[in-house]
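Chemist: whatever this is, show me its structure:
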Amino acid sequence: MKIQRAIVITLIVFLAAGLGAALFLPKEKRWNKEAEIKIGAGDDISGVLMDETVEALKDYKVSRTHQSSSFQDCCSNTAQWAMNAKEINVGFYCTHIARHTVMQNQDVEIYGPVIMNGETIVYKDHWENVENLAVTQGREKSKDLAQETYPQIQGFNEITQKGILYALEDEQVDAAILDITKAAKVPDYRNMPLSDTDYISYVLVVDKEFEKTEAFRDFIDSYNRAVSRLSNSDYLAWTMGVKEEWLENKNIKFLTLEGTGVD
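Modeler: Model (predicted):
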């Protein structure tokens, strides 16, 4: 009888230990290789951040849209449609369009800011003569910042992303507000900061259901590693194909994001 009781007690102890281990010991990470991360970013500095983020997402099927006609510019109608139509489940948007997107679609939300000070004003000759600026269509925040910072500005010409550099080179405008990746294509031009203070250029918009997944948690981990690399000015200059000195007065900042806590 005592032997049977001892056996029962021993079994109970082992079962309790096994249950405790299952509940409290670290679990081996299980990758969901069937999950698909569908990312949208423009053909701009947010696209650079997206590409860096994707580098470490080897265990997922990843589709990215910045090289397609659907998302070359986050301010385009097709870029807004991409999130609403669930063509993407996470995207980098400028603040103005991000607000419009979440107002129109209750299934998505702004997860957090990702890039600060991502634009610069580019001009050819004398800054004191600059009055008319070209700006990419839909960049209302950029227009407001330029007007607040430089009272000399008299007006803006809204131009497509593809045509804005041509307008500047053809002297249709005195200067242009450019994403720094576009400004990097004309490094010999002079430039001025868009604002005297920090401002948010891009935020991350995410589908609420996708936000709950392990795939999104791993996306955030990879994103934060990308931020760490791009925050190194030498690495960023190499990525953009410019000299490190060219970045000195740009003050661009890549921001980390908090994880989701999804198990």
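Chemist: can we go C-alpha only for contacts and neighbour counts from here?
Modeler: Will do.
Chemist: so Pro193 sits against Ile121, correct?
Modeler: Yes - using CA atoms under 8 Å, Pro193 is in contact with Ile121, at 6.1 Å.
Chemist: more neighbours: which of those two?
Modeler: More neighbours surround Ile121 than the other of Pro193 and Ile121, with 22 against 18 (other CA atoms under 10 Å).
Chemist: A strand includes that one, no?
Modeler: Yes - under DSSP: H, G, I helix; E, B strand; the rest coil, Ile121 sits within a strand.
Chemist: wait, what's in contact with the spatially closest residue to it that is not a sequence neighbour?
Modeler: Of all residues not flanking Ile121 in the chain, Ile177 sits nearest, at 4.5 Å (CA to CA, 6 or more residues apart in numbering). Applying CA atoms under 8 Å, 6 or more residues apart in numbering to Ile177 gives the contacts Glu119, Thr120, Ile121, Val122, Leu133, Ala134, Val135, Thr136, Ser142, Leu194.
Chemist: next up, for comparison:
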Amino acid sequence: MKRFATRCVLLAAACLFSCTEKHEGIRIAAPDDFCGVLAYYLVQHKELVNAAPAGEIFPLVDCCSTTTEWAMSADRIDAAWLCPDAAQNLLKKDDRFIIIGSALVNSQVLVIRKDGNPKRIAYSHKREYQRAFIQKRFGMDCETIPVMPTVLPHVYEQGNVDGVVVDILKGMTLKGKLLRLAGDGTDVVTYVLVVSKRFSRSASFPRFSAALQDSIANLNDIGTLTKVLDEQKKLTAAEVKQIAALSIRFVPPQLHGKR
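Modeler: You can find the predicted model right below:
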């Protein structure tokens, strides 16, 4: 499993750095999970001027990894969807980027075994907001274990932990009870949109923003979402209803501060 995770990281790095220095399109990076559904819909269904083709959406195996930091700092990416912790860490190290705003809520879910209260829960390493919600919900006696995102399902299936925090698409493949991360019904921001300041001042940015807003409105319609998830992930209408029941939805980002 560790070898598989390493290969995934190397593959992502190859994709991220194989592009030429000069690029005519909008360079988008997105995780290959529920958030990635928005990125692919945006490129495939919206006629963006100078948009990079769908094959040039750079995959983020782990947005908290050094591979992602390298790609962003190397000025290879115009816009990326990152978890809140990764976004804040990036801005601390590189002031060429800004957070446009929240992009997706509640897509990281808890999967726990149905027998009793969990004593050990694994979460994605470096995503401290997940650890905080676990402790808030189950108390400090519940052990929180940081794990590489790619091996979380394996850790759970092997019985090493009582629960995991994973993306909804992975969570639906695991046996157990699916729960929202926040037990009190609070929306949890799971991804934010980060763009380079250079891109935010470019002529392409208003067109990108308009297409993004339209894409979000479309995907928040359960009929459209059902069709898209059938095309992309082969999910059934019943599974899409389960996603909607967990209040997982895309959020139109609002510009924070000056560009």
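Chemist: TM-score for these two?
Modeler: After superposition, the two chains reach a TM-score of 0.79 (TM-score structural alignment, normalised by the length of structure 2), with 221 aligned residues with a CA RMSD of 2.1 Å.
Chemist: look up how far Ala86 of structure 2 lies from the counterpart of Thr136 of structure 1 in structure 2.
Modeler: Counting by TM-score structural alignment, Thr136 of structure 1 lines up with Ser124 in structure 2. Ser124 of structure 2 is 12 Å from Ala86 of structure 2, where distance means CA to CA, to the nearest Å.
Chemist: with Ser204 of structure 2 instead?
Modeler: With CA to CA as the criterion, Ser204 of structure 2 and Ala86 of structure 2 are 25 Å apart.
Chemist: list the residues that contact the residue nearest in space to the middle of structure 2.
Modeler: Nearest to the mean C-alpha position of structure 2, by CA atoms, centre = their mean, lies Cys35 at 4.5 Å. Going by CA under 8 Å, 6+ apart, Cys35 of structure 2 touches Trp81, Leu104, Ser107, Tyr191.
Chemist: just say helix, strand or coil for the last one.
Modeler: Following three-state DSSP, the label given to Tyr191 of structure 2 is strand.
Chemist: might one say that it is in contact with Leu82?
Modeler: Yes - between Tyr191 of structure 2 and Leu82 a contact is recorded at 5.3 Å, counting by CA under 8 Å.
Chemist: and the one helix or strand Ile121 of structure 2 maps to, what does it pack against?
Modeler: In this assignment (DSSP states H and E), Ile121 of structure 2 forms part of strand 120-124. Judged by 3 or more CA pairs under 8 Å, 6 or more residues apart in numbering; DSSP states H and E, the packing partners of strand 120-124 of structure 2 are helix 128-138, strand 143-147, helix 152-157, strand 163-167.
Chemist: could you find the counterpart of Gln161 of structure 1 in structure 2?
Modeler: Alignment note (TM-score structural alignment): Gln161 of structure 1 maps to Pro149 of structure 2.
Chemist: which ones are touching that match?
Modeler: Residues near Pro149 of structure 2 by CA under 8 Å, 6+ apart: Asp62, Tyr123, Ser124, His125, Val166.
Chemist: give the equivalent position in structure 2 for the residue nearest to Ile121 of structure 1.
Modeler: Match for Ile177 of structure 1 (TM-score structural alignment): Val165.
Chemist: with Ala226 of structure 1 instead?
Modeler: In structure 2, Ala226 of structure 1 lines up with Ser215, judged by TM-score structural alignment.
Chemist: again with Lys250 of structure 1
Modeler: In structure 2, Lys250 of structure 1 lands on Leu246 (TM-score structural alignment).
Chemist: tally of neighbours for Ala238 of structure 2?
Modeler: For Ala238 of structure 2, the count of nearby residues is 10 (other CA under 10 Å).
Chemist: separation between it and Phe205 of structure 2?
Modeler: Separation of Ala238 of structure 2 from Phe205 of structure 2 (CA to CA) stands at 36 Å.
Chemist: give me the nearest residue to the one in structure 1 that sits across from Gln135 of structure 2 in the alignment, chain neighbours excluded.
Modeler: Across the two structures, Gln135 of structure 2 finds its equivalent in Gln147 of structure 1, going by TM-score structural alignment. Sequence neighbours aside, Ile153 is the residue nearest to Gln147 of structure 1 in space, at 6.2 Å (criterion: CA to CA, 6+ apart).
Chemist: which residues does that neighbour contact?
Modeler: Contacts of Ile153 of structure 1 (CA under 8 Å, 6+ apart): Val130, Glu131, Asn132, Leu133, Ala146, Gln147.
Chemist: scan those and report the most crowded one.
Modeler: Comparing those by number of neighbours (other CA under 10 Å), Leu133 comes first, having 23 neighbours.
Chemist: can you tell me how far it is from Gly112 of structure 1?
Modeler: 29 Å.
Chemist: same thing with Lys182 of structure 1?
Modeler: Going from Lys182 of structure 1 to Gly112 of structure 1 by CA to CA gives 24 Å.
Chemist: so the two - more neighbours on which side?
Modeler: Lys182 (21 against 15).
Chemist: just list the residues touching that one, thanks.
Modeler: Contact analysis of Lys182 of structure 1 by CA under 8 Å, 6+ apart lists Asp44.
Chemist: right, I'll call it a day here.
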